[in-house]
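Enquirer: Just a sequence and a predicted model for now, questions to come.
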Amino acid sequence: MFSNKEMFKAAFIKRVEMLCGKSFSESTARDHYQTLGQMIREFVSNDWIATNERYLATKAKQVYYLSIEYLLGKLLRQNLINLGVEEMIAEGLHELGIDLGDLEELEPDAGLGNGGLGRLAACFLDSLASTNLPGHGHGIRYKHGLFEQKIVDGYQVELPEQWLRSGNVWEIRKADLAVRIPFWGKVEAKMENGRLVFHHSHAETVTAVPYDMPVVGFESDTVNTLRLWNAEPAQFPLDTDILKYKRRTEAISEFLYPDDTHDEGKILRLKQQYFLVSASLQSIIRAYKKQHGSLKELHQHVCIHINDTHPVLAIPELMRILLDEAKFDWDEAWHITTNTISYTNHTTLSEALEKWPVHIFKPLLPRIYMIVEEINERFCKELWEETPGEWERIGKLAIISDGFVKMAHLAIVGSFSVNGVARLHTEILKEREMKPFFQLYPEKFNNKTNGIAYRRWLLKANPELSSLITETIGSSWTHSAHDLIHLLDYQNDSGFLDQLAKVKSANKQRLAEIIGRQTGIAVDTSAIFDVQVKRLHAYKRQLLNVMHIMHLYNRMKEDSGFNMTPRVFIFAAKASPGYYYAKKIIKLINTVAQTVNNDPLVGDKLKVIFLENYRVSLAENIFPAADVSEQISTASKEASGTGNMKFMINGALTVGTLDGANVEIHELVGDENIFLFGLTAEEVLHYYKHGGYDSVGYYHLDRRIQQVVDQLVNGFFPGVHNEFEPIFDSLLEENDQYFVLKDFASYTDIQRKIGDAFTDRLKWQKMSLVNIAHAGYFSSDRTIKEYAKDIWDIHPII
C-alpha cells in the first residue's frame, strides 16, 4: 500500500484533513475509519482494473456466481491481511494514537446474508480471488439485511439492521450501468420477418443500479468483483400512486427474506429473485457482447452458477434474452442455456425446495411464465416418449404441477451440472430426494464438499494460533491449507501442546469478557466452553442440547454427590421472523439460562449463555474460544455445515451425528478424535420410510426424558405459563419428527465421555491438534478448484 510506515502516516494525515475539512487533531475515529477504507479501496483499484483488463485480453472464460445472500463480515482488517500490510498499517496508526481494532469496531457487518448459504458464497469469492480464478459474485444490496436481533425477557425481538447508516466505504455506485426490470403487464405476440416475436408491454418497471465491491485475493494481484443491485424507481407511471410505486420498488432491495406467510410476502420474494437474475444476466450479456459479439458461443466463455434455488429464474431469463432479443430459435437457445448454467443444491428438506403458486407467478412475470410453461411441456413430452402412460411419474417430475412452479425441478432440467455440498448429502440427493432426476441425468450429478475461507478464521479470527502454527511449521499453510498436516509431527511435543493450550485459554478469556459485557454473567474460563452457534431450526436440534442441560441441572439439584466437569454452554442463533417454533426454542434456552445461572447451588459448575445478534464478527470471537463444537442435527438433514469446519480448524472437538460434512471430518480424524452419537442417516431414512418410531414409548421408558419433557409444561419454570406447550406437543403429540427423544440417551452418554476426556488436558490438546492438522481439507480453495476443474472449466489468470 505504501513502501514504508512513515509514508503511510504522512499520506494518512493529509488524506484525513482533505476528506474531512478539519485538522487531524480535530478528526474523529469515524473520520479515520472512512479515510483508511477509502485509501485501501483506491489502492486496490489499480489491481482491480488490471484484473479486468487481463480477463479481457486473454478472453478467459469467466464464472458469475448468483446468490440471494453474501455473509461478508467486516472487510477492513481482512483486506489489510490479504494485501500483506496489516502489521505496518497497525503500527503506523498506533504511532498516530489510533488503534486499528477501534476502527474495526466502527465497521458494521454487511447486512447482506444470514446463514451458511451466504457465508459459503462469501468464502467462495475469497477463494476465487486468492487462487487467481476469473469469478465474480452478483447479489442484492439489501438496505436492512435480515434483522438485528435483541433478546427481551428471553424473547427474540427483530429490529431493522442499519448497516448502511454511515454508507459503505467499499462500494462504488455505477449508475451508468443501470438496467430496467419489468413486472406485471402483459405479453403481446407479433409476426416480424416471418417469425413470432413476443413483447412484454404495460409493465411496471424497476431500475436496478449496480454497486461494485472489490474482492481482494490473499497475497495476490487478483481483485474480482461483487456486484450488488439496488432497486430504484424507473420513470414514474402516470396512472398509479407515485408514493406507492416508490415504496413497492424500494421494498425489493430493503430486506433479506421478507416474511412470505401471505401472498404479499410471496410476491415480494419472487420479485427479489427475478430482480437479481434479470439485472445480473443483462449485465453479464452486455459485457460479453462487448467482447465477443454474437451470443452463439456464450456457454464457451461464460458459466452462470446458481447458489441454491433462489436464482433459478436465470434459466428462463437467459432463454428470454436468447429468444426475444437475440432471435435464436428454441433449440439453439436451449442448448446455450443448458450449457451455461450450473446449480448447487443446499438441502435435503423437502419444505425448503422452493415452489411458487402459479396464481402469483403468472401475472407477476408473464413472459417468464410462458417460457417456463414451454420448458415444462417439452420436458414432459420427453418423459412421455421415454415411458408412455406413466402419468404419476410425469406428474412427480414436472416443473409445473398441482398449481405450483417447482424451482428445484427447473434448476435440474435447465442446467448442465447439479452438485451437492457434502458426500453424504449428494448420495441422499441421488438415492432419495432427487432419485428420479438422477436416473434421468446421471451425468449431471456430482459432489463438491463445502469449504471455508480458512485464512479469515485463523489469520484474522485467531492470530495467536496462526503465529504459533507459522513458528512451528513455517508459513506455507497460508497459501496451501493442506500443509497444516505437518502439525501431526508435533502431537507428542509437550512444549507445543502447552502453547496450544495457552492460546485457547487466552481466546476463552476474550470471549468471557464479551459474555460479561453483553450478559453481565461471569464465566469460568477453565470450564468446558461447549458451543452451538448456527441458524435456529428444529432439525439442527438446539432442543436436544437444552434438554441435556435441563437434565444436568436436575441431577445437580437431586444428587448432592453428582460431580461433573464444569461447563459453559454457549448458544447464538437467529430464528426466521415467521418461524414460531424456533422462537419458542430461543425462549426456552433463555428461560433455562435464567433458572440455572441464578441458582447458588449450581455456582460455576454450569452456566448457560445466549449471545444475541449472531453475526460474522461475533463468530470470529466464538470459534477460537470453543472447546466443544455441537453439530447435532438429525442425521440426513444437514446438507454439509461449515461451522463444523471453522470450529475444527480452531481446535474445538466435534460432538455430532454422522450428518453432512461430519462424516468427512470423522474419516479424517478417526474415531478417537471426535465424539459421535445417535442414529445414522440410513436409520433415520428407514424410520421415515417404514415407520416404527414411537416417541411416547421413549418418554415412558426413560425417567430422565419424562422429567425434562414434563418440566416444559408443569410449572417448573416460574412465571412461564403454557409457553412451551408447542415444544411439548412436537415431542409427543407429533411423534418427535427430528428424533430428539430417540437420540437423547446416546447424546447424554457421549456428553459424559466429553467431560471425562477434558480432565486429561494433555490428551485433549493432542485431539485438538489432530483436528487442526486435518482441517486443511476443508479449505474453500480446495472446493473452488474442484468447481473450476469439474464444472466451470475456468483457469487461473495471472
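Expert: Perfect, thanks for sending it.
Enquirer: CA only for contacts and neighbour counts going forward, please
Expert: Noted.
Enquirer: all strands for the stretch 51-200 of the chain, in order.
Expert: With DSSP state E, counting those that start in this stretch as the criterion, the stretch 51-200 of the chain has strands at 62-66, 135-140, 148-152, 155-159, 172-173, 179-183, 186-192, 195-201.
Enquirer: Put this next to the first one:
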Amino acid sequence: MSNFDPDTFKHDYLGTEPDDIQLSINNRLVYTIGKDPYTAVAHDWLQALSYITRDRLIERWMETHRSYYRTGAKRVYYLSMEFLIGRSLNNALLNIGFRENCEEALKQLGLDLEELQQLEYDAALGNGGLGRLAACIMDSISTLDLPGTGYGIRYEYGMFRQAIEDGKQIELPENWLAAGNPWEFPRPEVVYKVRFGGQVMEYQAPDGQRRHSWIEGDEVLAMAYDTPIPGFHTETVNNLRLWSAKASHDFDLECFNQGDYIRAVADKTISENLSKVLYPDDRSSENQELRLRQQYFFVSASLQDILRRFLQINSDFQDLPEKIAIQLNDTHPAISIPELMRLLLDEYHLQWRDAWDITTRTFSYTNHTLLPEALESWPVGLLERLLPRHMQIIYEINRRFLLTVTHLHPDDITLLQRMSLIEEEGGKKVRMAHLAIVGSHKVNGVSELHSNLLQEKTFSDFHEFFPDRFINITNGVTPRRWLNEANPILSQLISGAIGSEWIKDLGQLERLQPLADDSEFQQRFLEAKRANKARLADLIMFYMRVTVDPDSLFDVQIKRIHEYKRQMLNVLRIIALYLRICENPDYDAPARTVILAGKSAPGYQMAKLTIRLINDVASIIDSDPAVAGRLKLVFIPNYDVSTACDIIPAAELSQQISTAGMEASGTGNMKLALNGALTMGTLDGANIEIRERVGPENFFTFGLTAEEIQKKRRLGYDPHQVYESDPELKRIIDMIGQGYFSPEEPKRYHTIVDNLLHKGDHFMVLADYHSYMESDAQMCALYRDQKAWAKAAILNTANMSHFSCDRTVQEYAEKVWSIKPPIR
C-alpha cells in the first residue's frame, strides 16, 4: 500500500467523465455483482450504477461528519417512525450533478438510464404524508448544510403492496429489500441492547441518594443501517440511521439438540419481528403491543446512540441542549422523553431537577393531527408491563406538573383532569401528546389554521399554561424531488426562462410571474403539461391496460383513503357528472379523466368500502357508451412516492377536499400546485395559505369553514334534510344504496348510505356537496379558456416559494433547534 496514490485512484475509479463512469460500472458489475456484461440482466446494471453513484457520495459523507466533530457543531436529530424517501438513484445523480455524464456513459454501453431507474424499488419506510414530510426535511437539512441525522426503523416489509381485485383492495407483502439495497451500509459494530418487561429495583447509593435499576425482562438488539442523504449541489451528505431488530441470542442450543428447532429459534423470531413490518393497525391488543414495542425499540437505540456520540467530545450533561436538538415527528417517538430521563437519572445519576431541565430544553414536538382518535394514548397496564421504569417516570412527571398547575389554579379540578398526562375515563391511559407537550420546549403545528386550532381548541389549556411554547411552522416540500426530479420537462422550461437557481432557492420562481401573460410561454407551459399527461397515459396503459385521453382534463385526488379526506364527496361529484352527461348529450363540460389513488389501512372498513365503490363506479362509466370520450374514472393501485412522481406532473386539477379543520396541513396540495395544477379545495390545512399566495382567483374554493362546521354542529345538523332538499343528490345516494353500481350485491353500500343519512354525516359530505358542484362548474368555465387556464397554472407555480421545505427547515433551525451550518 505504500505506493497507493489517492489522486490516481480518484481519477481512475471516482472520475465523473463518461469513460471513467463506464470503467466504474464494469468494475462493480464484475467484482461486486459477480456478473460480466454478457450474463448481466437489467437489475444487475441498476445495482452496479447505484453502487458507483454511492461511491461518489462516500467521501463527502465522511468529510461531512468529520467536520461536525472537528467544529463541535450542534446537531439536530430527527426522530420519525416513517421516512418515505422513495427511490434513491435519480435523486442522488441530480443532487451531485452526475446525471448527464451517467446517461451518456450508459448510452455508450447500450443501456437506458430511464429504464434502469424504473427497476428500483421505493424504500417502503412509511405509508403517508408523515413519511414524505420526513424525507423532505432530511433533504433540506442536507441542502442547507445543517448538521442533522434522521433516526427510524429499517422495516423489512412496508405497509403492504396494494392490488385491486374485483374492485377490492388486496394487501400483499411489500418486500422492498428482496433484491438488496445498495444505498445502505450495515453497521454490525453499532448495536444497542433494548429491554422490555422485567422489574425496577430501588436501592440507596453510597452517596445516600435513592437510585433505580431496571433489571431482568427480555433484551432485543438494535443494529444500525446507515443511508447517506446528499444535499443538492453541496458537499454536505448527512445520515439516515435505521434500526433493525436482532435477537440477543440466536437460538436455544438445548432445544436444538433435543430436536425442537421451532422452539429453539422462537425467541429469535419474536425479537426480529420488531422491525419486520411497518407498524400495524393497533386496534387488536397484540398489534397495539407490537406498535409500542417498535416505538420504544427505535427510540431507545437512537438515544443511546446520540448520548454515545455526545460523550465522545463532551463530558458535562449540562451542555447537552447546547449540542443537540431532538425533534419528535408526531407522538410516535414521545416515549423518548421518559427514556432520556431514565438514562440521565439511572445510568448517569443526575438529579431530577437537572435531568428534567436538560430534557425539556433538548426536545421539541411537531403535532400532525387534530383528530382525537389519532392522538396516541397507551394503556397504563401495557406500559407497566413492557416499560415499568418509564411508567414510574411518567407518573412522577405528571405529579410534579400537576402540582404546578394546582399552584396556579388551586380550585379547578376539571382543569387538572384535562391537563393530566393520565386519562382516567374508560381505563387509565397515558396521553402521549400531553407528555410530548410537557416534555418539550417548543410545540409546532404544521399550517396556520392547524396551529391556531391546536392553541385555541385541542390544547388550549396547555397554550394558556405555556404561552411561548406553541408556534407555527407550515410544512413544505423539497423542490428537488417534487419538481426538478419528478417533472424534468417543466423544470427545463423554467430553467430556460429564469435560470436554474430556483432548485435551491424556490423564491426565484416569482420571476415567472410576468411570463404568466406571455402567450408564447403559456403555450410552452401547456405543451409541457400535455407531454406529462401523455407519459402518464402511456404508463396507465402499460400497467393497467386502460386507455385514457391525454387531451382530456386530468382531475386528480391522490392521498391516503380516509373519511375526513372525503374521497366519498368526490365519488358523489363523479356520479353527478355521469348522470348529467347521460341525460343531456349537450351538457357543456370538458372531457375529463378523474384519477384517484391511495391506500386504506387494512382494518379501516369504511375506507376499503370507498375504494370498492370507486372501482364499481368506474366499471359502470367504462361500460356506458353515452359517456365514452367525455368521462373516465381510473383508480391507480399501490400509490407510493414513485407513483406520485408519475401522476403529479400530469395533474391539471388538484382535489384537496378534506373537511375543514381536520387536515393538519397536507403536502400533496403543495406538490400539485408547484407543478402547475389548480386547486379545488376547502379552507383547510395549508390550502388557506396556498390560496393566499396564488390568489383566490386561481383557486377554486368551496365548502364550510372550520368555524361554520362547529356552529352547524352546535345548532344541530340534519343530513337527511340536505338529502331531501336536493333532488340530484337524493338520486345519487339512492342509486348507491339500491345497488345501481353493485347489481350483484344490492346492499353492498348500505353502510355508506347509513353513515351519510342516519349517523350524522360526521365529515359533512352532504353539507358541502352543493358548494362543491358549483366550484366544479366555475372550474369548467375557466378550463374552456386555455389561455386563462395557462395563466392561472403558471401563477400557481410562480407563487409557491413559501412552500419550499428549505423555508420550513430554516424556520426550525432558527426558532426551535438553534443550529447553523458549521464553519469548515
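Expert: Okay, I see it. The model shown is predicted, which means the values in this text are computed figures rather than measured ones.
Enquirer: Next, the TM-score between them, please.
Expert: TM-score of the superposed chains, computed with TM-score structural alignment, normalised by the length of the first structure, equals 0.98; 797 aligned residues with a C-alpha RMSD of 1.3 Å.
Enquirer: coming back round to it: and of the strands of the stretch 51-200 of the first structure, who's closest to residue 21 of the first structure?
Expert: Residue 21 of the first structure lies closest to strand 172-173 among these, at 22.1 Å (C-alpha to C-alpha).
Enquirer: so that closest one corresponds to what in the second structure?
Expert: For strand 172-173 of the first structure, the aligned range in the second structure is residues 185-186, judged by TM-score structural alignment.
Enquirer: which residues are in contact with that stretch?
Expert: By C-alpha atoms under 8 Å, 6 or more residues apart in numbering, the surrounding residues in contact with stretch 185-186 of the second structure are 224, 225, 226, 227.
Enquirer: List the buried residues for stretch 500-516 of the second structure?
Expert: Residues of stretch 500-516 of the second structure classed as buried by neighbour count (16 or more other C-alpha atoms under 10 Å): 500, 502-504, 506-510, 512-513, 515-516.
Enquirer: Likewise for stretch 67-76 of the second structure?
Expert: Judged by neighbour count using 16+ other C-alpha under 10 Å, the buried positions of stretch 67-76 of the second structure are 67, 68, 69, 73, 74, 75, 76.
Enquirer: so who does residue 66 of the first structure touch?
Expert: With C-alpha under 8 Å, 6+ apart, residue 66 of the first structure has these contacts: 137, 138, 139, 277, 280, 304, 305, 306, 307, 311.
Enquirer: go with 10 Å
Expert: Contact partners of residue 66 of the first structure, counting by C-alpha atoms under 10 Å, 6 or more residues apart in numbering, are 121, 136-140, 227, 276-277, 280-281, 304-308, 310-312, 314, 343.
Enquirer: what ranges do the strands span in the stretch 601-750 of the first structure?
Expert: 606-610, 628-631, 653-656, 675-676.
Enquirer: residue range for the shortest one in the second structure?
Expert: In other words, strand 675-676 of the first structure. Using TM-score structural alignment, strand 675-676 of the first structure pairs with 700-701 in the second structure.
Enquirer: Go through the strands of the stretch 51-200 of the first structure and pick out the most buried.
Expert: Most buried of the strands of the stretch 51-200 of the first structure by mean neighbour count (mean count of other C-alpha atoms under 10 Å) is strand 135-140; its value is a mean of 27.
Enquirer: Quick check: which helices or strands does it pack against?
Expert: Packed against strand 135-140 of the first structure by the contact rule (3 or more C-alpha pairs under 10 Å, 6 or more residues apart in numbering; DSSP states H and E) you find strand 62-66, helix 116-130, strand 204-216, strand 223-233, helix 263-292, strand 302-307.
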